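**Student:** Provide a 3D model corresponding to the input given below.
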Amino acid sequence: MPIIRDLEYFPEAARHGAVAIGNFDGVHRGHLEIVRRLIERAREVNGPAIVFTFDPHPVRLLRPEQCPPPLTWTERKAQLLAEHGVNKVVAYPTDEQLLRLSAQEFFDSIVCNLLQARAIVEGPNFYFGHNREGNVELLSQLASRAGLTLDVVPPVEIDGGLVSSSRIRELIADGKVANARGLLSAPYRIRGMVTHGAGRGAKLGFPTANLEAIDTLLPGVGVYAGRAWLNTTSYPAAIHIGPNPTFGEAALKVEIHLLDFHDVLYGQPLEVEFVDQIRNTCTFESEASLVAQLEQDVHRTREITSRELGSETS
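**Tutor:** This next block holds a predicted model:
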């Protein structure tokens, strides 16, 4: 789904519908409840289901030192939202002019004039306008005056806690990608560019793609089973995040071994999703013991990714 970024030539097809405004970072199960209600309201008003988000996150401009790494990049966010029925995604190019708008000005210029919305759907912790002065109570008043309906969707609770981007971020940083998957709408995914490494993996019989320029949160140090996506084709992948202490290297690296792949990847973009953590990183006494462990890692990766694929198709 094409992302709408040019607000000067805003398409009519993205107006007169139901809108949800927010960051939707990670597109988690709480977000999906908002999307479900959004689609219902869009049908009732006979218009599109629109998600209005921001690129970059406003906090990146206001308090960059407090802005955590995102869970999703904008294109991935739009892809996930489209898979769950959203018709249009607007990625507002966040700037100082937007951040100066009062709550009333934001509502008038964005909701009424730009989107010409007929319905609004939000979560209970929605804030808008300069210094976050607007909340759902004020939004309810503004919507009522403008003749718009407002739905406030309650948060989703799973395993005794609220589903939130911050909770998911903590799980991923701890390497608990399988736990995070239970809160997300899809397995956690990162992207980057494949660069040249030391070539040591190929010599051991396990060539790896070294991933750099990653613009989202990196899972904690460890070895993971997952999938690597090259364009629209996916391959089972054993993923190592961390240093290589066996060879005296302290620098953190992201290395992906694509199973059953024998082509050259240098200079290509690669997306990698995480299914489960296999083990922690450790130091090996010899190359032979390392190779033996890598063989086990590949075997576990096949098992885990085959099981995951089976659960998706069942």
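
**Student:** contacts, neighbours, all on C-alpha from now
**Tutor:** Fine.

**Student:** how much space between the nearest residue to W73 once chain neighbours are set aside and P2?
**Tutor:** Closest residue to W73 apart from its sequence neighbours, by CA to CA, 6 or more residues apart in numbering: T216 at 7.0 Å. In this structure, T216 and P2 are separated by 21 Å, where distance is defined by CA to CA, to the nearest Å.

**Student:** how about the helix or strand hosting F274: buried residues?
**Tutor:** Take DSSP states H and E as the rule and F274 turns out to sit in strand 269-279. By neighbour count with 16 or more other CA atoms under 10 Å, strand 269-279 contains the buried residues 269-278.

**Student:** same check on stretch 296-314?
**Tutor:** Neighbour counts using 16+ other CA under 10 Å place 297-298, 300-302, 304-305 of stretch 296-314 among the buried residues.

**Student:** which of those residues fall within helices?
**Tutor:** Taking DSSP state H, the ones among the buried residues of stretch 296-314 that sit in helices are 297-298, 300-302, 304-305.

**Student:** ok so, going back, okay, the buried residues of strand 269-279 in JSON lines with distance to E133 next?
**Tutor:** Converted to JSON lines, those look like this (distance: CA to CA, whole Å):
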{"residue": "P269", "distance to E133": "40"}
{"residue": "L270", "distance to E133": "40"}
{"residue": "E271", "distance to E133": "38"}
{"residue": "V272", "distance to E133": "39"}
{"residue": "E273", "distance to E133": "37"}
{"residue": "F274", "distance to E133": "38"}
{"residue": "V275", "distance to E133": "40"}
{"residue": "D276", "distance to E133": "41"}
{"residue": "Q277", "distance to E133": "42"}
{"residue": "I278", "distance to E133": "45"}
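
**Student:** identify the farthest-apart pair in these.
**Tutor:** Pairwise distances across these peak at 24.7 Å for P269 and I278 (criterion: CA to CA).

**Student:** please provide the structure for the following sequence as well, for comparison with the first:
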Amino acid sequence: MDFRIFVHIDFINQRIKIKVLYKLYKLNLLKAQWKGVNIDLKISEISKFNPEFTSSVITIGSFDGIHLGHRKLMELTKDYASKLNLPSVVLTFHPHPLKILHPEERIHLITTFEKKVELIEAIGIDYLIYITFTPEFAKMTPEDFIENVIVKKLNPVKVIVGHDFGFGVGKSGNTLLLEKLANELNFDLTVVGPVKMGKKIVSSTIIRRFVLLGQVCAVKRFLGRHYSVHGKVVKGSGRGKSLGFPTANIIPEEELFPKDGVYATLVKVDNEFHDSVTNVGSNPTFNEEIRRIETYIFNFDKDLYDREIEVFFVARLRPEIKFDNSASLENRIKKDIALAAVILSKEHAAPI
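**Tutor:** Below you'll find the predicted structure:
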């Protein structure tokens, strides 16, 4: 008989705690190590950055999600840098500008900084430089930003940006101004058009909307990978054990979660992927109020306590349902598992 386990992802602490910049990288350029994996990507806060190069090829943006549009910019940056035998640089902002400029909007980021590091490293970028975004920095004029930050710090021979790139106070700078400044300051500029899926432009905004609606298949098309959440497993209430299934809870790092319902998922443990079924919601059958994620991992018998796991959402199976009793719930879980197994059997390649 197969041993299976539920993984509960509690949403009690939904606020992300991005400490990786300060604890892992210590605000200095160094070779990073994350979750036991050596990372060649060099990371620095720009005020602490002492470049080892005289010129570079750079792309600039907030890059929340590292979606297909972002990937296009970064891959072009890498390709141009390789042709010119120069380092490739991604310049981004931390915290996200909207967190500082419009905190009332309570924007939910698609990726944590840890995940952003992982994805940018996978593309093959040489340097990730971030600017600490503050209200004071937000007052900088577009001209000052380009001349005294971009050119003086990074000395680019080429800058690559998206079609909707805005910079400087109130995003008063646009690509037309940037082209003018490129001519004056002697660097080449490439403005990349939008990446589209059908008639829709790929953007972080539309991806957030898809996640909140539970449209995880659409998320994959726009993001270029399955959306995922991750965190460390901690001891839970033991409800799963009382139902006959061992349970585990994790406190997630992400701010953004799919709509309540049941999903076919993949769970990453120690760089290995396992088929699973995931419920997002508050367990209405038991009249619980805490919103959580419960993941049922197939054929799994390892102790997960105090370990990091990542849950990838592959397909939405159904909405969350309030059952009359636990027996009815268990029967439906079996049907969910069978359907998920069929869907996941078509997932031949492991997700990023």
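
**Student:** what would you report as the TM-score here?
**Tutor:** Laid over one another, the chains give 0.91 as their TM-score (TM-score structural alignment, normalised by the length of the first structure), with 312 aligned residues with a CA RMSD of 2.1 Å.

**Student:** still on that earlier bit, with the second structure overlaid, report how far the strand holding F274 of the first structure is off on average.
**Tutor:** Taken over the aligned residues, the distance from strand 269-279 of the first structure to the second structure averages 1.6 Å (mean CA distance after the TM-score superposition for the first structure).

**Student:** what residues does that strand touch?
**Tutor:** Applying CA atoms under 8 Å, 6 or more residues apart in numbering, the external contacts of strand 269-279 of the first structure come out as 175-178, 181, 187-194, 211, 222-231, 297, 300-301, 304-305, 308.

**Student:** and that strand, how far out from the chain's middle?
**Tutor:** Computed by CA atoms, centre = their mean, to the nearest Å, the separation of strand 269-279 of the first structure from the middle of its chain amounts to 14 Å.

**Student:** once you drop chain neighbours, what's closest to the residue mapped onto L223 of the second structure from the first structure?
**Tutor:** Under the alignment defined by TM-score structural alignment, L223 of the second structure is paired with L184 of the first structure. Setting aside the residues directly before and after it, L184 of the first structure is nearest to H28 in space (CA to CA, 6+ apart), at 4.0 Å.

**Student:** number of nearby residues for that neighbour?
**Tutor:** Counted by other CA atoms under 10 Å, the residues lying close to H28 of the first structure total 22.

**Student:** surely it touches L183?
**Tutor:** Yes: contact criterion CA atoms under 8 Å: H28 of the first structure and L183 qualify, at 5.9 Å.

**Student:** overlap in contacts, those two.
**Tutor:** Contact with both H28 of the first structure and L183 is made by residues V163, according to CA under 8 Å, 6+ apart.

**Student:** contacting residues around the residue positioned nearest the centre of the second structure?
**Tutor:** Among the residues of the second structure, the one closest to the centroid is T111, at 2.2 Å (CA atoms, centre = their mean). Applying CA under 8 Å, 6+ apart, one finds that T111 of the second structure lies in contact with 64-65, 254.

**Student:** one more time with 10 Å
**Tutor:** 63-66, 117, 119, 227-229, 253-256 (CA atoms under 10 Å, 6 or more residues apart in numbering).

**Student:** tell me the one of these nearest V149 of the second structure?
**Tutor:** Closest approach to V149 of the second structure among the contacts of T111 of the second structure (CA to CA): F63, at 18.6 Å.

**Student:** for the stretch 201-350 of the second structure, just list every one of the strands.
**Tutor:** Along the stretch 201-350 of the second structure, the stretches classed as strands by DSSP state E, counting those that start in this stretch are 227-234, 247-252, 261-269, 272-281, 292-297, 308-318.

**Student:** equivalent range in the first structure for the last one?
**Tutor:** Just to be clear, that refers to strand 308-318 of the second structure. Strand 308-318 of the second structure lines up with residues 269-279 of the first structure when matched by TM-score structural alignment.

**Student:** just the third one next, same as before
**Tutor:** The counterpart of strand 261-269 of the second structure in the first structure, counting by TM-score structural alignment, spans residues 222-230.

**Student:** how about M74 of the second structure, nearest residue that isn't a chain neighbour?
**Tutor:** What sits nearest to M74 of the second structure in space, not counting adjacent residues and going by CA to CA, 6+ apart, is T59, at 6.7 Å.

**Student:** so what does the one you found match up with in the first structure?
**Tutor:** Mapped onto the first structure by TM-score structural alignment, T59 of the second structure lines up with A20.

**Student:** give the buried residues for the helix or strand where that match lies.
**Tutor:** In this assignment (DSSP H and E), A20 of the first structure forms part of strand 18-21. Judged by neighbour count using 16+ other CA under 10 Å, the buried positions of strand 18-21 of the first structure are 18-21.

**Student:** which SSE is immediately downstream of that strand?
**Tutor:** Following strand 18-21 of the first structure in sequence order, the next helix or strand is helix 29-44 (DSSP H and E).

**Student:** against the second structure, where does the helix or strand just after that next one fall?
**Tutor:** Next in sequence after helix 29-44 of the first structure, counting helices and strands by DSSP H and E, comes strand 49-54. On the second structure, the counterpart of strand 49-54 of the first structure by TM-score structural alignment is residues 88-93.

**Student:** do stretch 146-157 of the first structure as well
**Tutor:** The aligned range for stretch 146-157 of the first structure is 185-196, by TM-score structural alignment.

**Student:** what comes into contact with that stretch?
**Tutor:** Judged by CA under 10 Å, 6+ apart, the contacts made with stretch 185-196 of the second structure from elsewhere in the structure are 57-59, 67-70, 72-73, 76-77, 146-147, 151, 155-165, 175-176, 178-183, 200-203, 222.
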